[in-house]
Structures are given as C-alpha cells and as structure tokens.
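Novice: Give me a 3D structure for the following:
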Amino acid sequence: MVEFPESNVGPKFKGKRVGYFRETAGFERYRAAYVDGFEQLPQVRETVDVPTGFGTVRAYRFGAGDATPLVLLPGRQAATPLWAANLPGLMGVRPVITLDLLGEPGASVQTKPLTDEVDQAAWLSEALAALESRPVHVLGVSIGGWAAANLAVRHPERVASLILLDSPFVFGGVTWKMITVSLGAVLPGMPDTWRSKLLSWISGGVSAPEELPEGRLIASGMKDFAAYLPMTQRPAAQRLSALTMPILGIYGGRSIVQNARKTVARARKLLPGGQFEVWPEASHAINGEFPDEIAARVAKFLGASDA
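Specialist: As a prediction, the model looks like this:
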C-alpha cells in the first residue's frame, strides 16, 4: 500500500500560505480515496520524495527501459491516481514518472509559499533535475499542462518535448463556465450534491463521478484541502513563440474550460511548427475518456520527436 508522508493538516497551517488539509477527518477522507485509487494503478517501480526549496515532491516511476521518461502532471485538485486509465498504455510507449503537484492535494508537502509563476517553475525544475539528469518529455492535463508550459518557457533545458491535454492559460483564458466551477467547487460549506454536479459538469456529464476513485479524490481535494497558489498567468506570447522543443496540444471540443477551436487557432499562430488538434467528442476529462487514443497519439508524436 502506498505510504503518505507527514502532511500539512489542521488550522495551525492557516495563514502560512501553504497548502494544507483543513482538518484530520478531511485528510483521512482524502488519503483513503488516494489509496483506493492507487490500487488501480500498475505496479510502481520506485517511490521517491524529492526535496526542493518549496517542499517535498512525491514522484513515482512506472515501467522499465532506458528511453527518455515521460513525466505526467495532473490537473488541479488531482494527483497520481488520476492516471489510472492512462498508465497501462503510456508505459508501453516508454518509462513514466508521475508527480503530485506541490501546493495541491496529494502526497507532495509544501513548506514555503509559492509567490508567482517563477516559483512554480522553480520547484518543478528542481524536482526533475533530481530525478533525471537529461531533459524529459512532459505531459500535463488541464492546469498540469500549464505547469508544463510554464516550465518550458522558464527552464527549457529540462524539457525534451511538451504535450498539453486541454490545458487552459497557455494559449488562451477560460470560459465563464469554468470560472463558475472553480469558485463554487472550493467553497468549504458547499453541499456535496452540488459539488458532485459541478464535478460532473466539468467531466463531460459523467452521472456520478464520485463513484470512481479518482472522482472521490478530486471531490475530497475540493472540499478538504486549502490551496494558496498565485493567480495563474499566461506565458508571454514572445516566450511561447521562442520555444524550440516539439509540442503537441490536444483540446476537447466539448470542454467547458475553453473554446477549443479558438485556442488551437492561437496556438498555431504562435507556434506554426507545433501540432495542435481539436478532438470533437472529448470533454475536459479527455485523459479518462480516450486513454487508448492518447497513448497511440503520444507514441506517434514521441517517435517522430526521437527521430
């Protein structure tokens, strides 16, 4: 069974501007969902807690081989168990490393405030440098894609290629629907039924997402964890245009987070050498909806990148 480190739990962390679980009962609820979700994953080859200047980052290695690893970054309120549907296929492409984002609920533990996007790129760069001396392929879904892009523009030497799955705040903003979900879902006093409806809305209409371990995980993260993260800033257009590594962006045509076609149009204008696609039937929960198709597309993309 996966072991949790000593986490930030309780009101003594309020005011310190680091992420923490509001109370012990909420932490236990989240940990139970994390453990249940983790049991659905393939066997872990190695578990590592990586020290950085902003806290300890939990990393897991899956699969074997000497190929350049693919690093997976989850979305907001999520963590490694989010990748249950994706890991079997992606492990067939190359070794995989998953990270729990610092400042979000998970097994990473924040110790110092993250004040801006420079700090957010710094901890990720530190963690990857400790895990791999060479540049790695980085895939992020949702805000994990923003974290990957933020790393690429500030520490391009760490990134061999960049893959974005329906990631906002990179080539465009978000819709009013997403703002509604973001504000409503994190209110501590919100009834669980309302939170479930918001989670279903963003997940493409899944009737009961909390019946799934990853749904329980995200719902508990929304309810039980207080995050203190800086306002997400879009990378400057000139920084994005200067990127030279191979880039693949896949956006959901049914996503409520952003207008996929407008986002892809902006991306192609800024990075004409990149590969940007709209998958019409995908929602923001694209990684869980199309795991086999994503694995096949990533294999093709990385094969061409390696060549």
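
Novice: Please count neighbours and contacts with C-alpha atoms only from this point.
Specialist: OK.

Novice: Tell me who's in contact with V118.
Specialist: R154 (C-alpha atoms under 8 Å, 6 or more residues apart in numbering).

Novice: ok, now how distant is it from R29?
Specialist: Separation of V118 from R29 (C-alpha to C-alpha, to the nearest Å) stands at 32 Å.

Novice: go on, T98?
Specialist: According to C-alpha to C-alpha, T98 stands 22 Å off from R29.

Novice: who has more neighbours, these two?
Specialist: Set T98 next to R29 and count neighbours by other C-alpha atoms under 10 Å: T98 wins out with 23 against 15.

Novice: Where does that one sit: helix, strand or coil?
Specialist: What DSSP: H, G, I helix; E, B strand; the rest coil gives for T98 is strand.

Novice: So for it, what's the nearest residue that isn't a sequence neighbour?
Specialist: L72 (4.8 Å; C-alpha to C-alpha, 6 or more residues apart in numbering).

Novice: how about that neighbour, secondary structure?
Specialist: L72 ends up strand, using three-state DSSP.

Novice: How many residues are close by it?
Specialist: L72 has 27 nearby residues by other C-alpha under 10 Å.

Novice: Please apply the same query to I202.
Specialist: Neighbours of I202 using other C-alpha under 10 Å come to 20.

Novice: which residues does it contact?
Specialist: Contact analysis of I202 by C-alpha under 8 Å, 6+ apart lists M178, V181, S255, I256, V257, S283, H284, A285.

Novice: 10 Å - rerun?
Specialist: I202 makes contact with K177, M178, V181, S182, R254, S255, I256, V257, S283, H284, A285 under the criterion C-alpha atoms under 10 Å, 6 or more residues apart in numbering.

Novice: got JSON lines for the residues you listed, with distance to A152, neighbour count and secondary structure too?
Specialist: Putting the contacts of I202 into JSON lines (distance: C-alpha to C-alpha, whole Å; neighbours: other C-alpha atoms under 10 Å; DSSP: H, G, I helix; E, B strand; the rest coil) gives the following:
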{"residue": "K177", "distance to A152": "28", "neighbour count": "14", "secondary structure": "helix"}
{"residue": "M178", "distance to A152": "25", "neighbour count": "18", "secondary structure": "helix"}
{"residue": "V181", "distance to A152": "28", "neighbour count": "18", "secondary structure": "helix"}
{"residue": "S182", "distance to A152": "25", "neighbour count": "15", "secondary structure": "helix"}
{"residue": "R254", "distance to A152": "27", "neighbour count": "21", "secondary structure": "coil"}
{"residue": "S255", "distance to A152": "24", "neighbour count": "24", "secondary structure": "coil"}
{"residue": "I256", "distance to A152": "26", "neighbour count": "21", "secondary structure": "coil"}
{"residue": "V257", "distance to A152": "22", "neighbour count": "23", "secondary structure": "coil"}
{"residue": "S283", "distance to A152": "25", "neighbour count": "24", "secondary structure": "coil"}
{"residue": "H284", "distance to A152": "22", "neighbour count": "24", "secondary structure": "coil"}
{"residue": "A285", "distance to A152": "23", "neighbour count": "22", "secondary structure": "coil"}
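
Novice: Let's compare: structure for the following, please.
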Amino acid sequence: MLNTVSYGGPDGTPLLIAHGLFGSARNWGVIAKRLSEVRPVVAVDMRNHGLSPWFDTHSYDDLARDLAKVMDQPMDVLGHSMGGKAAMVLALQHPEKVGKLIVADIAPITYAHTQMGPIEAMRGVDLSQVENRADAKAQLSDLEPGVPDFLLQSLDMKEKRWRLNLDILAAEMDKIIGFPDIVDQFDGPTLFLSGGNSDYVRRADRDRIKDLFPAAKFAKIPGAGHWVHAEKPREFAAAVAAFLA
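Specialist: So this is what the prediction gives:
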C-alpha cells in the first residue's frame, strides 16, 4: 500500500493527488492544504518514491493499480506529469472510481525526452562525503537551476540514501516516458491544466486526448512551465478549485 498524507477538510468528494517523477507527497503540501479548505485531500508517495514500497516494476498499469487500492470510495483525482499519466490510466481502467480528473502538464503520448540525466546525477553523488544538503547540492551543480533543490527533497540525510528507487526508475524509463495502448474512454469531467510556457501538451495532442477523454477541457496558466504547481501555486490551486467546484 502506498504511503499517504491526509489533509482533513469539510465533507465532500475527496481529492487524490499523484506527484510526478522524482517527487513525493510532501512536494504538494502547500497545494493540498489550500485545497483541503473545502474537501478532504489525500496525497500519495508513488511506488519507488518517498516512503512508499519499492517494487521491481514501474509501469502505468502498476501505478494506476496502486492508486486504485488507496481509494476506499470514488474520488476526484489530480496528477502531475508521471502522476498525471497514472491518473489517466486509473480513470480509463476504473472510471467508477474517478469523479473529476485534473491532468497537470502532461498528455497521453510517448515523449522523446528522457529523465536519465537527474538519475545519473543522483547516482554520482558521493553520499559518504555529504554532511548537509549544501554538500549534496554542490555535487548536483551540472543540473538545470531549481532541479537540485527539487531532487534534494528526496534525500534522506539521516540514512544517507535517496528515497527513490533509482535502479528501477532507470530500467523502466521507456515505460515512464511512454503511455500504454488503451482504447477505453473516460467520459467524466476532465481538465488538462498546463503551464503557458510548457510544450508538454501541444495542440497537436488534442485529438488523441479527446479520443480518450471526450469531455476534456484545456487551460493554461500564464508564466508557468512544466512545474506549473510549484511556479504558480496560487493560480494553480485556484484553477483546480474552480474546476472541482
């Protein structure tokens, strides 16, 4: 069972939040607290991340099945990037479990990029020489600005280990950047919420999105990139709350 962090709120349809690659439930604390003002919110650590168990596989069928096991009642679901793909597969395979679906800056397609750079960078950190996060950050200096600070949220300083199953994430990278071949549909209300500066959800992807999610609506948050929830948290939370309401 996945590790979860719950934020109590007034009675209403609970919201389940699934983070992206290299993330964790704790990354979503600010957003979750804000959204819990009007409903219960549950954020999860996906498999091979955070405090959740490690497994030998990391397919979207796996991730969707994990999410389904967390849900003891129908929920609205919000997923970002990898978590957005998992949320889409969950809605397609278990539509009875999902009320409204919000997909943050990702499309149901295979991407050409890889995320092996951060994995190799984390593998390259000599944790025996790390006394504090600044030491670790200095060893991640080749990454893009902002990425080291994000990755360091998954560094367990006490145990001197990453809370990420780097070997399996690397081995399953083709599945992570891909998307399973699914012919089902989710007819429920769906919002594809993207960063205005991001190219992860292109206009050319909309036909494929509409094939799977006929009720899909699209919105962009100006001035935000792929990490739309972190770059524009107030605007992101407001857009999610408005859609759910």
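
Novice: what helix or strand is I250 of the first structure on?
Specialist: Assessed by DSSP states H and E, I250 of the first structure sits inside strand 247-252.

Novice: That strand: average distance to aligned residues in the second structure?
Specialist: Aligned to the second structure and superposed, strand 247-252 of the first structure gives a mean residue distance of 1.0 Å (mean C-alpha distance after the TM-score superposition for the first structure).

Novice: ok now that strand, how far from the chain's centre?
Specialist: 14 Å (C-alpha atoms, centre = their mean, to the nearest Å).

Novice: Show me what that strand is packed up against.
Specialist: With contacts defined as 3 or more C-alpha pairs under 10 Å, 6 or more residues apart in numbering; DSSP states H and E, the packing partners of strand 247-252 of the first structure are strand 136-141, strand 159-165, helix 260-270, strand 275-279, helix 286-289, helix 291-306.

Novice: helix, strand or coil for A64 of the first structure?
Specialist: coil.

Novice: With adjacent residues omitted, what lies nearest to the aligned residue in the first structure for N197 of the second structure?
Specialist: Counting by TM-score structural alignment, N197 of the second structure corresponds to R254 in the first structure. Spatial nearest neighbour of R254 of the first structure, excluding adjacent residues (C-alpha to C-alpha, 6+ apart): S283 at 4.6 Å.

Novice: same question, S6 of the second structure
Specialist: Nearest non-adjacent residue to S6 of the second structure (C-alpha to C-alpha, 6+ apart): V42, at 4.5 Å.

Novice: Show me what that neighbour lines up with in the first structure.
Specialist: Counting by TM-score structural alignment, V42 of the second structure corresponds to I97 in the first structure.

Novice: Look up how far V278 of the first structure lies from that match.
Specialist: Counting by C-alpha to C-alpha, the gap from I97 of the first structure to V278 of the first structure is 26 Å.

Novice: which of the two has more neighbours?
Specialist: Neighbours per residue (other C-alpha under 10 Å) separate I97 of the first structure from V278, with I97 holding more: 27 against 18.

Novice: Verify the contact between that one and P74 for me.
Specialist: No: between I97 of the first structure and P74 there is no contact under C-alpha atoms under 10 Å: 11.6 Å.

Novice: what is in contact with the two at once?
Specialist: In contact with both I97 of the first structure and P74: T80, using C-alpha under 10 Å, 6+ apart.

Novice: Is the counterpart of K33 of the second structure in the first structure inside a helix or a strand, and which specific one?
Specialist: Matched to the first structure by TM-score structural alignment, K33 of the second structure sits across from P88. Taking DSSP H and E as the criterion, P88 of the first structure maps to helix 87-91.

Novice: What about whichever residue in the second structure pairs up with G144 of the first structure, how many residues nearby?
Specialist: Alignment note: G144 of the first structure maps to G83 in the second structure; criterion TM-score structural alignment. Neighbour count of G83 of the second structure, defined by other C-alpha under 10 Å: 28.

Novice: now D72 of the second structure
Specialist: 8.

Novice: wait, it sits on E96?
Specialist: No: assessed by C-alpha under 10 Å, D72 of the second structure is found out of contact with E96, at 11.8 Å.

Novice: Which residues are in contact with the match of V42 of the second structure?
Specialist: 44-47, 59-63, 69-73, 80, 87, 91, 128, 131, 136-138.

Novice: now T190 of the second structure
Specialist: Per C-alpha under 10 Å, 6+ apart, neighbours of T190 of the second structure: 76-78, 88, 91, 99-103, 213-218, 243-244.
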